[in-house]
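*Asks:* let's see this in three dimensions:
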Amino acid sequence: MDHTVVQFTQRLQEKGIILQASQLEQFELYYQELVSWNEKMNLTGITEREQVYTKHFYDSISLAFHLDFSGIKSLADIGSGAGFPGIPLKICYPHLELTIVDSLSKRISFLQHVCNELKLEGVQLIHGRAEDVARQSGHRDAYDLVTARAVARLSLLNEFCLPFVHKDGLFAAMKGSDPSEELAEAKFSLKELRGRLEKVESFSLPIEESARHIILIRKTALTPAKYPRKAGLPAKSPLI
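*Replies:* Modelled structure (predicted):
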């Protein structure tokens, strides 16, 4: 193993996450495919290997530092982009039934290629708008855990993501800087979408010490029939 992989492995071990050689091979192949496809389409502005391992892979897995994934069976990643945090979490926890929803078909094509190359099973890739998919049987009020990483402000994310969470399940919004302002702004949408703020976890990424925050929201009841609203409307008129 080279320095980047050694550091990555050790940092995860410190958090109680032990990766097998086959899983490390999957991460390396994921990196190679990400950089290769990024030359053809805009997937990420971060391509330097150590940066990808830290800012994409480690950052995605950080959710598992605060949640017990042994008790989580189904995960929906909304607006996943290049597959973060869903794919790194799936590599670490193969038992997860992962659903990724993204509105851009090119990104879904990339993710399908990655899943094929990494031989990931139990992954469902959906090209569509979150507002539309959340109204479909099998997705509405259906998932143990729903994630969104650097997608939008929380007042908007609540309407995108909470309809996917089953009653008593969790929505985890992964953020960078202090989300206090967003949390204050999102009080109404939380109430409307039957969410209750459980806690906010904060930490710093290794090396550069950049701030990260994970907002954990508990779903208290089934989604009201009127939500989510028609695709495009939440972004134009957030619940504030």
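*Asks:* only C-alpha atoms from now on, for both contacts and neighbour counts.
*Replies:* Will do.
*Asks:* and the strands in the chain, which stretches?
*Replies:* Using DSSP state E, the strands found in the chain span residues 74-78, 97-102, 123-127, 143-149, 165-175, 195-204, 211-219.
*Asks:* can you list contacts of the fourth one?
*Replies:* For strand 143-149, the surrounding residues in contact (C-alpha atoms under 8 Å, 6 or more residues apart in numbering) are 72-80, 84-86, 157, 161-162, 164-166, 169-175.
*Asks:* quick one: that strand to strand 97-102, angle?
*Replies:* In terms of direction (axes from the mean of the first three to the mean of the last three C-alpha atoms, to 10 degrees), strand 143-149 departs from strand 97-102 by 40 degrees.
*Asks:* if we can go back for a sec, show the buried residues in the contacts of strand 143-149.
*Replies:* 72, 74-80, 84-86, 157, 161-162, 164-166, 169-175 (16 or more other C-alpha atoms under 10 Å).
*Asks:* please provide the structure for the following sequence as well, for comparison with the first:
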Amino acid sequence: MLNLKSLLAEHTKIDLTPVQSAAFEHYQALLLEWNQKFNLTAITDPQEMQLKHFYDSLTCLRAIPPDAKSLIDIGCGAGLPGIPLKIMLPGLKLVLVDSVGKKVEFCKIAAQELGLTDVTALHARVEDLGQDKLHREQYDWAVARAVAPLPVLAEYLLPLVCVGGSMLAQKGASAASELELANKAIRILGGGQAKVDSFELPVTHDQRALIQVVKERNTPAQYPRKAGTPSKKPLG
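*Replies:* The predicted structure is shown next:
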């Protein structure tokens, strides 16, 4: 049987505490319960959730340090990777963003049920947040998982990150080819040289990659462009 605690113990240096283990069990129960009401996630097998949702989310800790102060999760869906990261880093200020209202509602209830503090869930378009002074260049980390191609994702994430902070994109086998197409956009938006950390998930051996870009300069004021424009006309 796939078990998050044993997967982490075998393949990482992470040792879940009893409190953290209980939080993941509760979170999984909430996901399964809510998924019967509406489509939160295509992965509904409990063991598969342990690997492809929770373990996969926690691979972000290969890049994000324990003392990270703030993180915004774009296109969070059911709260992934943001909620698993918050369970592991309770001092993290977490903002979860999705354009689907029911998913945002779930994230609010999940955070409350799990006793997670300093968590905000927003029903919003990321392009609007990137031009909002309350969010623009306010975060140490901006992360996204399976949201958009990297040239588009750079325009979503880098405007939200403070200078010295990082965007982090969770990608699969297409990481290298996506990065080639995104390098110009990254430079335009204030990012430095991308760092790619490639690895495999245990058991399934699915290819994964974390693409981290440290922000070196302020993003020019015209970015992000209006909602819908980055996906229709990617920078590059």
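*Asks:* fetch the TM-score of the aligned pair.
*Replies:* TM-score for the superposed chains, counting by TM-score structural alignment, normalised by the length of the second structure: 0.96, backed by 235 aligned residues with a C-alpha RMSD of 1.2 Å.
*Asks:* near the counterpart of Leu31 of the second structure in the first structure, how many other residues are there?
*Replies:* Taking TM-score structural alignment, Leu31 of the second structure has Leu34 as its aligned residue in the first structure. When neighbours are counted by other C-alpha atoms under 10 Å, Leu34 of the first structure registers 22.
*Asks:* what lines up with Leu181 of the second structure in the first structure?
*Replies:* Leu181 of the second structure maps onto Glu185 in the first structure, by TM-score structural alignment.
*Asks:* next: Thr229 of the second structure.
*Replies:* Here Thr229 of the second structure is matched to Leu233 in the first structure, going by TM-score structural alignment.
*Asks:* dump the residue contacts of Glu216 of the second structure.
*Replies:* Glu216 of the second structure touches Val163, Gly164, Gly190, Gly191, Gly192, counting by C-alpha under 8 Å, 6+ apart.
*Asks:* which residues in the second structure form helices?
*Replies:* Secondary structure of the second structure, counting by DSSP state H: helices at 4-11, 18-35, 46-49, 56-58, 82-88, 101-113, 126-130, 150-157, 175-188, 229-232.
*Asks:* these two touch, right, Lys195 of the second structure and Val213?
*Replies:* Yes - with contact defined as C-alpha atoms under 8 Å, Lys195 of the second structure counts as touching Val213 (6.4 Å).
*Asks:* same drill for these two, tell me which one is more crowded.
*Replies:* Val213 (24 against 15).
*Asks:* on that earlier part again, any chance of a PyMOL selection covering the buried ones in the contacts of Glu216 of the second structure?
*Replies:* Of the contacts of Glu216 of the second structure, the buried ones can be selected in PyMOL as follows, counting by 16+ other C-alpha under 10 Å:
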select buried, resi 163+164+190+191+192
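*Asks:* can you put the contacts of Glu216 of the second structure in JSON lines and add distance to Lys93 of the second structure?
*Replies:* Output for the contacts of Glu216 of the second structure, formatted as JSON lines (distance: C-alpha to C-alpha, whole Å):
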{"residue": "Val163", "distance to Lys93 of the second structure": "18"}
{"residue": "Gly164", "distance to Lys93 of the second structure": "17"}
{"residue": "Gly190", "distance to Lys93 of the second structure": "23"}
{"residue": "Gly191", "distance to Lys93 of the second structure": "23"}
{"residue": "Gly192", "distance to Lys93 of the second structure": "25"}
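*Asks:* for the contacts of Glu216 of the second structure, which one is nearest Thr17 of the second structure?
*Replies:* Nearest to Thr17 of the second structure out of those is Gly164 (C-alpha to C-alpha; 31.3 Å).
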